[in-house]
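> no sequence on this one, just coordinates:
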């Protein structure tokens, strides 16, 4: 079976009810299980780029991020008093708008499902990069409180040091960007549906922040599986996000549980989340095979499995744009598309690994693409894996090769509700127009 370009229609659309349940608080002072919804902003939103230019910018971010994600698997916790610097992902594609402190100070945090720590820049700045909102001054916030070295959040850091004034952290991001400061708790306010204020959230107060790896935001919001992430600290059993196309401004994040999400999750088959003992942060899922066109590719069963040393496997990551497949598997996918698309392979340097010369916008037959996850077959819409650029006359596959770790990127996730059920340890891909 084949699909047609350029009429990229989304055949399966499920309309999810509006997610506007009022937020309540439990008698213990924490948020109850009702959820709230936040709008997400793409880092290049509002800028005059073509789709190919947006992808090219994202690919540059994504290649560094892929290297950092792979490095994280090998990072181990250090118990000495000397700070050992782990290498973390850093840059992402989507921003969460929120405020911190009392009175609140606005900032945009990079949404990152590939890390756990929440952090922003703080005064007094030893080194701070330029940001377009005020920098948090702990001395003027009545809700700021430093964490002790015996705090469970300090102990949860991949690396920490104990100083007279409490717990210190330091992270590097692989491109000479880094953040260093003290661990503390603060009040976070989200301008969501509904607006919500949450006290006593552990975060990194960055006093020494170098490099330009975070110039698109003023900090980072970790949504990983570890105890430091916002998801874990809230104690919600579910969260979800829905990402529009790279050209769209309609993306959102849902934290907590909604009846509409629960109903939606019953309409598709979930895939189990896998565990990697070497890396507790990532959302691993098991990729068992790939179909291109009508052919199930002869990819060895062990290609995408987690190895004994913690390498390999596939993660679902909101901050990586393209899907990167372990090289041996990717080669077979690439070969199948070359065979299935009756166009000459282009030698134009587009930044993407595989493009075809398509000088005129005409209808052509293209292969379908199916990812076979454990318990769930994900049929991707054409626009989630092929891109046509009329200015260059190119039709490009939005995927690439990797060594070891495979990543299911956000272009392939677009216009799906990605539902994480942390209680059942499953993930569901629900077709949905994110606007």
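Now that the structure is in, tell me what you want to look at. Please read all numbers here as calculations on a predicted model, not as lab measurements. Numbers count the residues shown, from 1 in each chain.
> For the rest of this, base every contact and every neighbour count on C-alpha atoms.
Fine.
> where do the strands sit along the stretch 251-400 of the chain?
Using DSSP state E, counting those that start in this stretch, the strands of the stretch 251-400 of the chain run over 251-255, 271-276, 279-285, 287-292, 295-296, 314-316, 323-326, 354-357, 364-367, 369-373, 376-379, 386-389, 394-397, 399-402.
> Contacts for the shortest one next, please.
Think strand 295-296. 289-290 (Cα atoms under 8 Å, 6 or more residues apart in numbering).
> Could you do the third one as well?
Strand 279-285 has contacts (Cα under 8 Å, 6+ apart) with 72-74, 113-116, 224-226, 271-276, 310, 313-317, 373-374.
> can you rerun that using 7 Å?
73, 114-116, 224-226, 272-275, 313-316 (Cα atoms under 7 Å, 6 or more residues apart in numbering).
> alright, now check it against this:
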């Protein structure tokens, strides 16, 4: 018979083996759900009680316009996201929604704008020599036991997006720099840190949170985010340096309610909801989510004629090429005038055939508006995006195609500006579950007026 010390040692070994076996088992199919909080909700730390609805809408218009122009410049100029200089790739960020996560050990709660058009997660860090004011504490790397600075020449430095030129020594910190068109910028050090996400599920067990170590991110030390007080950005492109790319999940999804008082969700890994008929995403170096097979726009089942073929055809690094991009960083959808004007005229004719004339938006925000008494009536036509490879069109409901405005108006919540790129913005994705399958390069939509609420 084995001695008591020997039996105790065997028990310890078995416990250790069991622990590592359990860790391996859950890591194969781990996933998590993160809350999306509307910044106008009183629960948001960025809630501004003095901001009027019109102020928010106008800021959203500026954001969406600037991003469309910047994406168009990126595509035409063949700017690489691993350039050794700041990348003037995009402008203002849609501030409507923020994602909550934890950073460091022990973790501190922070927030970022979920951006499918950005490839690096970054946030302001304590010790910054130039900072903008944010209403929550800055992340302090010195208080975390898992913070590690990335050095030049390392795999992490080579993997990160927006890194700047190193001087050739491995003893130098790996710098990054992002300069936005509106004059905003973030410069700092590339580092690795433990990120914590809530509401974790696996095939075997449900956990309260999920820690993922050695996430590459930008620790901002010289920052000026001119239009926001949010700590930073959560990059969600299909690029190796984004949060999605580093976690290695094959899919993610998000769902936003048209009711701003409700929280939405972003679901990663096996927790992602992929439903509805899929359509292909066009491959591109930046990992952005361009539709590959847009057939055209339709109103009440009739095609909007007169839109040139190039408008929705994405060709990477080709000046003058178009494309329709899914962008969580844009508040509303954007189209070039050659597509937007025919859409407006088609909608006008439809409404006029029912004896309904447009009304002037005195704020100058939107181009097509009507008396609010016609909202949610049979008079409103279906607006659809059709695809050549998809059995179902993307139908924009009253709630996500139109927006209620002051003085008894509701307006088409889209804008037309001179740009090659078209954008499907967040307003048009409300009440939709958007599922992105990275492995198959597909995106699917399913209408869900009651998006699952984060608990």
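Perfect, I can see it now. Computed from a predicted model, the values in this text were never measured in an experiment.
> circling back to that earlier point, what's the closest of the strands of the stretch 251-400 of the first structure to residue 183 of the first structure?
strand 279-285 (19.1 Å; Cα to Cα).
> Now stretch 140-148 of the first structure: buried residues?
For stretch 140-148 of the first structure, the neighbour count (16 or more other Cα atoms under 10 Å) marks 141, 143-144, 146-148 as buried.
> what would the strands of the stretch 251-400 of the first structure look like in JSON lines with mean neighbour count and distance to residue 85 of the first structure?
JSON lines is the format used below for the strands of the stretch 251-400 of the first structure (neighbours: other Cα atoms under 10 Å; distance: least, Cα to Cα, whole Å):
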{"stretch": "strand 251-255", "mean neighbour count": "21", "distance to residue 85 of the first structure": "30"}
{"stretch": "strand 271-276", "mean neighbour count": "20", "distance to residue 85 of the first structure": "21"}
{"stretch": "strand 279-285", "mean neighbour count": "22", "distance to residue 85 of the first structure": "16"}
{"stretch": "strand 287-292", "mean neighbour count": "21", "distance to residue 85 of the first structure": "32"}
{"stretch": "strand 295-296", "mean neighbour count": "14", "distance to residue 85 of the first structure": "43"}
{"stretch": "strand 314-316", "mean neighbour count": "24", "distance to residue 85 of the first structure": "23"}
{"stretch": "strand 323-326", "mean neighbour count": "24", "distance to residue 85 of the first structure": "26"}
{"stretch": "strand 354-357", "mean neighbour count": "21", "distance to residue 85 of the first structure": "36"}
{"stretch": "strand 364-367", "mean neighbour count": "18", "distance to residue 85 of the first structure": "45"}
{"stretch": "strand 369-373", "mean neighbour count": "19", "distance to residue 85 of the first structure": "35"}
{"stretch": "strand 376-379", "mean neighbour count": "18", "distance to residue 85 of the first structure": "38"}
{"stretch": "strand 386-389", "mean neighbour count": "19", "distance to residue 85 of the first structure": "38"}
{"stretch": "strand 394-397", "mean neighbour count": "22", "distance to residue 85 of the first structure": "36"}
{"stretch": "strand 399-402", "mean neighbour count": "22", "distance to residue 85 of the first structure": "24"}
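> can you redo those strands as TSV with distance to residue 62 of the first structure?
TSV is the format used below for these (distance: least, Cα to Cα, whole Å):
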stretch	distance to residue 62 of the first structure
strand 251-255	19
strand 271-276	22
strand 279-285	16
strand 287-292	21
strand 295-296	28
strand 314-316	13
strand 323-326	10
strand 354-357	17
strand 364-367	26
strand 369-373	21
strand 376-379	23
strand 386-389	17
strand 394-397	16
strand 399-402	11
